[in-house]
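A.B. asks: Have a look at this fold, sequence not included:
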């Protein structure tokens, strides 16, 4: 007997990712689900945070409270990194396109977007220096050349590694948002 509620790829990958008519289009939303590599890395960081929190409790019971507070602060930083890892990616709304990275967020209003398109080119594998042949969703800004266009998504990043179908659906969703809101 299959248990579809236990699988990560149950009905969500086949469902239409278009927003429902009653959805608020002004809210920022990610047009795809976070990938298993991203969720796994966040889980590892949270596991590390649990060990650091346990160490903070042990230090508080055996040593000084100031040393425990420093270790507790370190645990909070690790938890913040794990949560930021989960928020990383591309977000869209009626206001524009937002790319969230680990240390900064860039928001581009739709009126400054010339095109959003998928290109075949070498891309970084999981953000590491190693490059492999893949696809990238690039953002071309008005008044800029297409050569310096930043990547929004790639087939080999933490959300879409070994999930080319999910990349295609996400790229189509972002391109649809861009086509709808660039024209007004």
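C.D. replies: On my side now, so go ahead. If you're wondering where the values come from, they're calculated on a predicted model, not measured in any experiment.
A.B. asks: CA atoms for contacts and neighbours, from now on please.
C.D. replies: Noted.
A.B. asks: list the buried ones in stretch 40-49?
C.D. replies: 42, 43, 45, 46, 48, 49 (16 or more other C-alpha atoms under 10 Å).
A.B. asks: Out of these, which comes closest to residue 119?
C.D. replies: Among the buried residues of stretch 40-49, residue 42 lies closest to residue 119 (C-alpha to C-alpha), at 28.8 Å.
A.B. asks: can you pull the contacts of the residue nearest to the closest one when sequence neighbours are not counted?
C.D. replies: Among residues not flanking residue 42 along the chain, residue 82 sits closest, at 4.6 Å (C-alpha to C-alpha, 6 or more residues apart in numbering). By C-alpha atoms under 8 Å, 6 or more residues apart in numbering, the contact set of residue 82 is 41, 42, 43, 45, 46.
A.B. asks: In helices only, show me these.
C.D. replies: Among the contacts of residue 82, the residues falling in helices (DSSP state H) are 41, 42, 43, 45, 46.
A.B. asks: what ranges do the strands span in this structure?
C.D. replies: 89-92, 96-100, 105-109, 113-124, 131-141, 151-154 (DSSP state E).
A.B. asks: Comparison target below:
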């Protein structure tokens, strides 16, 4: 089963004369691949879910002998499905773009911002959070400047020390360039 959200749109990586080599402006796309940290954490979550689901099957099979086995198996099954849903949601987290706007997909909240409300998207050197933890290190961040908001009020779209770009500065530069190109083209149009 292909997981289209796991890979970036290949047209962003192909060399082309256009800054935005895309055909369908209405399709949401992530202009970068998920990083190894994000994929690794999701893979560990899916591995854990397989053990939890195996435990649910074993509890259900032994449930005929014990009276509370079926209810326990159902609880463990729901826990396993919740772990799978969390791992798949973690893979969808990131910045997505299309012709209408920019979408920031978080683990719990998704926000969409139309291009008309975006003033600029630019890279800045600043202290950034390391892997989303409270510890801050010096790095680069892709900042979104919105109308009627100060840039400091808006969290960065991407950072060099996030789950997707830790140890991959070239990938961060490509993703930042692609997002800046999307913003520049759609602000004109």
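C.D. replies: That came in fine, so what should we check first? As the structure is a prediction and not an experimental result, all values here were calculated from the model.
A.B. asks: returning to that earlier point: is it possible to export the ones in helices among the contacts of residue 82 of structure 1 to CSV including distance to residue 143 of structure 1?
C.D. replies: CSV is the format used below for those (distance: C-alpha to C-alpha, whole Å):
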residue, distance to residue 143 of structure 1
41, 37
42, 37
43, 41
45, 40
46, 42
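A.B. asks: Can you tell me the closest non-neighbouring residue to residue 130 of structure 1?
C.D. replies: Per C-alpha to C-alpha, 6+ apart, closest to residue 130 of structure 1 is residue 124, 5.8 Å.
A.B. asks: what residue of structure 2 takes the place of that neighbour?
C.D. replies: Residue 124 of structure 1 maps onto residue 129 in structure 2, with residues paired by TM-score structural alignment.
A.B. asks: Please tell me I have it right and its match contacts residue 135.
C.D. replies: Yes: under the criterion of C-alpha atoms under 8 Å, residue 129 of structure 2 makes contact with residue 135 at 5.7 Å.
A.B. asks: Could you export the strands of structure 1 as a markdown table, including distance to residue 35 of structure 1?
C.D. replies: Converted to a markdown table, these look like this (distance: least, C-alpha to C-alpha, whole Å):
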| stretch | distance to residue 35 of structure 1 |
| --- | --- |
| strand 89-92 | 10 |
| strand 96-100 | 15 |
| strand 105-109 | 19 |
| strand 113-124 | 16 |
| strand 131-141 | 16 |
| strand 151-154 | 12 |
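A.B. asks: Which one of those lies nearest to residue 179 of structure 1?
C.D. replies: Taking the strands of structure 1 one by one with C-alpha to C-alpha, strand 113-124 is closest: 8.2 Å.
A.B. asks: can you list contacts of the closest one?
C.D. replies: 130-142, 154-157, 171, 174-175, 178, 182.
A.B. asks: any idea how far it is from the chain center?
C.D. replies: 17 Å (C-alpha atoms, centre = their mean, to the nearest Å).
A.B. asks: Show me where structure 2 has its helices.
C.D. replies: 36-61, 69-92, 169-188.
A.B. asks: Just give the closest residue to the residue positioned nearest the centre of structure 1, not the sequence neighbours.
C.D. replies: Nearest to the mean C-alpha position of structure 1, by C-alpha atoms, centre = their mean, lies residue 89 at 2.4 Å. Nearest residue to residue 89 of structure 1, sequence neighbours excluded (C-alpha to C-alpha, 6+ apart): residue 100, at 5.2 Å.
A.B. asks: what residue of structure 2 matches up with that neighbour?
C.D. replies: By TM-score structural alignment, residue 100 of structure 1 lines up with residue 105.
A.B. asks: cool, residue 133 of structure 1 as well?
C.D. replies: Aligned by TM-score structural alignment, residue 133 of structure 1 pairs with residue 138 of structure 2.
A.B. asks: so how many other residues sit close to the aligned partner of residue 77 of structure 2 in structure 1?
C.D. replies: In structure 1, the residue paired with residue 77 of structure 2 according to TM-score structural alignment is residue 72. By the criterion of other C-alpha atoms under 10 Å, residue 72 of structure 1 has 21 neighbours.
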